[in-house]
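Enquirer: A structural model of the following input is requested.
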Amino acid sequence: MIYPTCVRTAILLFFFAGFARAETDAYARQRAAMVAEIEANMAQTAGLLGRKGLSAEVADALRTVPRHQFVEEEMQPYAYQNRPLPIGHGQTISQPYIVAVMTELLDAKPGDKVLEIGTGSAYQAAVLGAIGAEVFTIEIVEPLAAAAHERIAKLGLANIHTRTGDGYYGWPEAAPFDAVLVTAAASHIPPPLIKQLKPGGRMLIPVGDRFNVQQLVLVEKDPDQKVKTRQLLPVSFVPLTGTHQ
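Expert: Next comes the predicted model:
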C-alpha cells in the first residue's frame, strides 16, 4: 500500500519535529545516497524478496531518520555506509539494507502495533515509528536498553515504548500485535511471539546460530490461526539470548 504523499509528510513532520528544531541536517545527502544504494541492493535480491524496490513510505523514513544519532560519536562518520556498526556490549546496529528489507516486508501501516525484539540503539524502532507504527521494543542488555530509552525520550519519539527484558517471552500485556520483528537470531521461532501475533499478522525473524547460515524467515498467521513460514534470504545476526537458552 502506498500512502498519499500528504499523509507520509504529516507523519514524518510530526515524528521528527524535534530533529528539525535541534539541528540543520548536514547528513541529508548521505541519507539519500544510502537509500539509492539500498534500492540497487533490493533490485539484485528482488527474486528472493518478491519486491522490486522500496515503497515510498519506507524510503521516506530512511531518508528522514538520522542514523548518526543512533551510534556513538566516533562511529558517526560511518553512519550512512551500508554496513552494520558496533554499538557496544557485543551488539551492532544493523546494516541499512537489512533494516530496509525487514521494514518493507513487515508491511506495517500507520497505527499498527509492532513488537520489536532487540532494541539495540533503537534505529530500527525509529524507522518503524517514522512510518506511523506504534512500536513496543524490548532489549535484554541493560546498558543498551537504558541508553535507547534515554535517546527515545530525548528525541521525543512518543510512539516508541521501551522495556528491558527477555524478548523471547514478548510483551503479553500489550498484545496482540499486528507485526513482530526480531533482530537477533534464534534457534527456533519462539512460541510466545507466535501467540502474541494477531491473525492476519506477520513476523520476521532470523533463524539459525552464529556459526552456521542463518535464514530470515517470514512467519504469517492466517485468520484461522494457522501459521506458515517461508525462508527469504541468508543473513547474519547476533544471537538471541536469555533464560530460555
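
Enquirer: Could you use CA atoms for every contact and neighbour count after this?
Expert: Fine.

Enquirer: what ranges do the strands span in this protein?
Expert: Ranges of strands in the chain, per DSSP state E, are 85-88, 91-93, 113-117, 134-139, 160-164, 177-182, 197-207, 214-221, 227-235.

Enquirer: which secondary structure elements does the fifth one contact?
Expert: This points to strand 160-164. Strand 160-164 is packed against helix 123-130, strand 134-139, helix 142-155, with contacts defined by 3 or more Cα pairs under 8 Å, 6 or more residues apart in numbering; DSSP states H and E.

Enquirer: Let me know which of these is tucked in deepest.
Expert: Across the helices and strands packed on strand 160-164, averaging neighbours per residue (mean count of other Cα atoms under 10 Å) puts helix 123-130 on top, at a mean of 28.

Enquirer: angle of that helix against strand 113-117?
Expert: Interaxial angle of helix 123-130 relative to strand 113-117 (axes from the mean of the first three to the mean of the last three Cα atoms, to 10 degrees): 180 degrees.

Enquirer: one more to line up against the first:
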Amino acid sequence: MAGRIPDQFIDELLARTDLTDVVASRISLKKTGQNYSALCPFHNEKSPSFSLNPNKQFYYCFGCGAGGNAISFVMEHDHLDFVDAIEVLAKDAGMEVPREQGAPDRYEQNAELLKRLSESSQFYQQQLTQHPDKKKATDYLSKERGLSGQIAKVFGLGYAPAGWDNLLKKVGTRAESQEQLLLGGMLIEKKDQPGHYYDRFRDRIIFPIRDSRGRVIAFGGRAFGDEKPKYLNSPETPVFQKSQEALRTI
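Expert: Okay, the predicted model is just below:
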C-alpha cells in the first residue's frame, strides 16, 4: 500500500519491540554484565566486538562502527530497506502498518543517498584506525580533546585524510554513486571540468550529523590547526536542512 508510515506508529513499534529478541533470533548473544556481546554480523572478526544494551535498546560494534536500533539492525542484517524492515518488525509484533496519504518521507525518497552517507561514515571511521597518517588524527583527539579511542568509536568519529579523491575512489566507484555523493554534499564538481569531482572534506577530523533515529544525514569536519574554515559542515541537501537539525561540534 502506498503512503507514508506515520512517525507515531514507528515510535510505538520501537517501544513494543525488544531489540534483544530481534538480534537473538538472528545471531548468538552472550550475556556480559548488563549488556550482551556477540561476533559482529556485519564484518569478519574472531573476537566479539558487537555490544547490545537492552536498557537503551541500542547496539554498537566497536570493530566496524555499525550501530542503531531494531529497525537499523533488521535493515542491515536482512538486507532490507526501511519500509520492509518496519513491515517485518510489525508482523512479529502483531501490528498492522498504517499508511498516510501523501508523499513518502525523506528516508523513503532518498534511500540511496542515505546509503552513500552511511558508507562515507564507515570510510572515515576506518581511516582513523587504518590510514598511514592516522596518528595525526588520534593524537589530536587524545591530546588536544581528551577523547579515548572508545569514545571516538561510540560517536562514530573519523578522519578525512589529505588528498583530493580518497572518498571518491572508495565510495564513488560508479557514476550513480558519484551523483549521490554530489547530491549529499560529499563531493564538489570541478568548475573547469564538468562531471569531474573532488572530496569536500580533506585533512580533517570528521564527525557524523545524525537525525533523531540515528541515521547519518551530514558531516562536520574540524581542521587540525588554524586552517580556514576551522569548522566545515555539509551543505543543505534533500536529507539535511540546517534549520531543522542541531549541529554538534567537538
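
Enquirer: Drop the TM-score for these two in here.
Expert: Scored by TM-score structural alignment, normalised by the length of structure 1, the superposition of the two chains gives a TM-score of 0.28; 114 aligned residues with a Cα RMSD of 5.9 Å.

Enquirer: Could you point out which of the helices and strands packed on strand 160-164 of structure 1 sits nearest Ile11 of structure 1?
Expert: Proximity to Ile11 of structure 1 (Cα to Cα) singles out helix 123-130 among those, at 6.7 Å.

Enquirer: Which of the helices or strands spans Tyr60 of structure 2?
Expert: strand 58-61 (DSSP states H and E).

Enquirer: Can you name every helix or strand that that strand contacts?
Expert: Secondary-structure packing of strand 58-61 of structure 2 (3+ Cα pairs under 8 Å, 6+ apart): strand 50-53, strand 67-68.

Enquirer: Out of those, flag the one nearest Leu128 of structure 2.
Expert: Closest to Leu128 of structure 2 of these, according to Cα to Cα: strand 67-68, at 17.5 Å.

Enquirer: So which residues make contact with the closest one?
Expert: Strand 67-68 of structure 2 is contacted from outside by 58-61, 73, 214, using Cα atoms under 8 Å, 6 or more residues apart in numbering.

Enquirer: and with 7 Å instead?
Expert: 58-61, 214 (Cα atoms under 7 Å, 6 or more residues apart in numbering).

Enquirer: Closest one of these to Asp78 of structure 2?
Expert: Nearest to Asp78 of structure 2 among the contacts of strand 67-68 of structure 2, with distances taken as Cα to Cα, is Tyr59, at 15.8 Å.

Enquirer: Next, work out how far apart that closest one and Phe50 of structure 2 are.
Expert: Using Cα to Cα, to the nearest Å, one gets 7 Å for the distance from Tyr59 of structure 2 to Phe50 of structure 2.

Enquirer: Give the intersection of the neighbour lists for these two.
Expert: Common neighbours of Tyr59 of structure 2 and Phe50 (Cα under 7 Å, 6+ apart) do not exist.

Enquirer: Show me where structure 2 has its helices.
Expert: 7-16, 19-24, 70-78, 82-92, 106-109, 111-130, 134-139, 149-154, 166-171, 175-183 (DSSP state H).

Enquirer: As TSV, the ones you listed with mean neighbour count would be great.
Expert: As requested, these are exported to TSV (neighbours: other Cα atoms under 10 Å):
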stretch	mean neighbour count
helix 7-16	14
helix 19-24	17
helix 70-78	19
helix 82-92	17
helix 106-109	14
helix 111-130	20
helix 134-139	18
helix 149-154	15
helix 166-171	18
helix 175-183	18
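
Enquirer: Including distance to Ile205 of structure 2, could those go into TSV?
Expert: Formatted as TSV, the helices of structure 2 follow (distance: least, Cα to Cα, whole Å):
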stretch	distance to Ile205 of structure 2
helix 7-16	33
helix 19-24	32
helix 70-78	25
helix 82-92	30
helix 106-109	27
helix 111-130	9
helix 134-139	7
helix 149-154	11
helix 166-171	14
helix 175-183	19
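
Enquirer: Please identify the most buried of the helices and strands packed on strand 58-61 of structure 2.
Expert: When those are compared using mean count of other Cα under 10 Å, strand 50-53 is most buried, at a mean of 22.

Enquirer: That one - contacts with which helices or strands?
Expert: Secondary-structure packing of strand 50-53 of structure 2 (3 or more Cα pairs under 7 Å, 6 or more residues apart in numbering; DSSP states H and E): strand 35-38, strand 58-61.

Enquirer: Packing partners of the first one?
Expert: Helices and strands touching strand 35-38 of structure 2, by 3+ Cα pairs under 7 Å, 6+ apart, are strand 30-32, strand 50-53.

Enquirer: Residues in contact with the first one: which ones?
Expert: If I follow you right, that is strand 30-32 of structure 2. 36-38.

Enquirer: I'd like those residues written out as a markdown table, with distance to Glu108 of structure 2 and neighbour count added.
Expert: A markdown table is the format used below for these (distance: Cα to Cα, whole Å; neighbours: other Cα atoms under 10 Å):
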| residue | distance to Glu108 of structure 2 | neighbour count |
| --- | --- | --- |
| Tyr36 | 31 | 18 |
| Ser37 | 31 | 20 |
| Ala38 | 31 | 20 |
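
Enquirer: now the helices and strands packed on strand 35-38 of structure 2 in JSON lines, with distance to Phe219 of structure 2?
Expert: Formatted as JSON lines, those follow (distance: least, Cα to Cα, whole Å):
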{"stretch": "strand 30-32", "distance to Phe219 of structure 2": "33"}
{"stretch": "strand 50-53", "distance to Phe219 of structure 2": "24"}
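
Enquirer: returning to what we had before: list buried members of the contacts of strand 67-68 of structure 2 by neighbour count.
Expert: 58-61 (16 or more other Cα atoms under 10 Å).

Enquirer: Tell me if I'm right that Gly220 of structure 2 and Ile205 touch.
Expert: No - assessed by Cα atoms under 7 Å, Gly220 of structure 2 is found out of contact with Ile205, at 8.2 Å.

Enquirer: Show me which of the two is the more surrounded one.
Expert: Each of Gly220 of structure 2 and Ile205 has its neighbours counted (other Cα atoms under 10 Å); Ile205 has more, 26 against 21.
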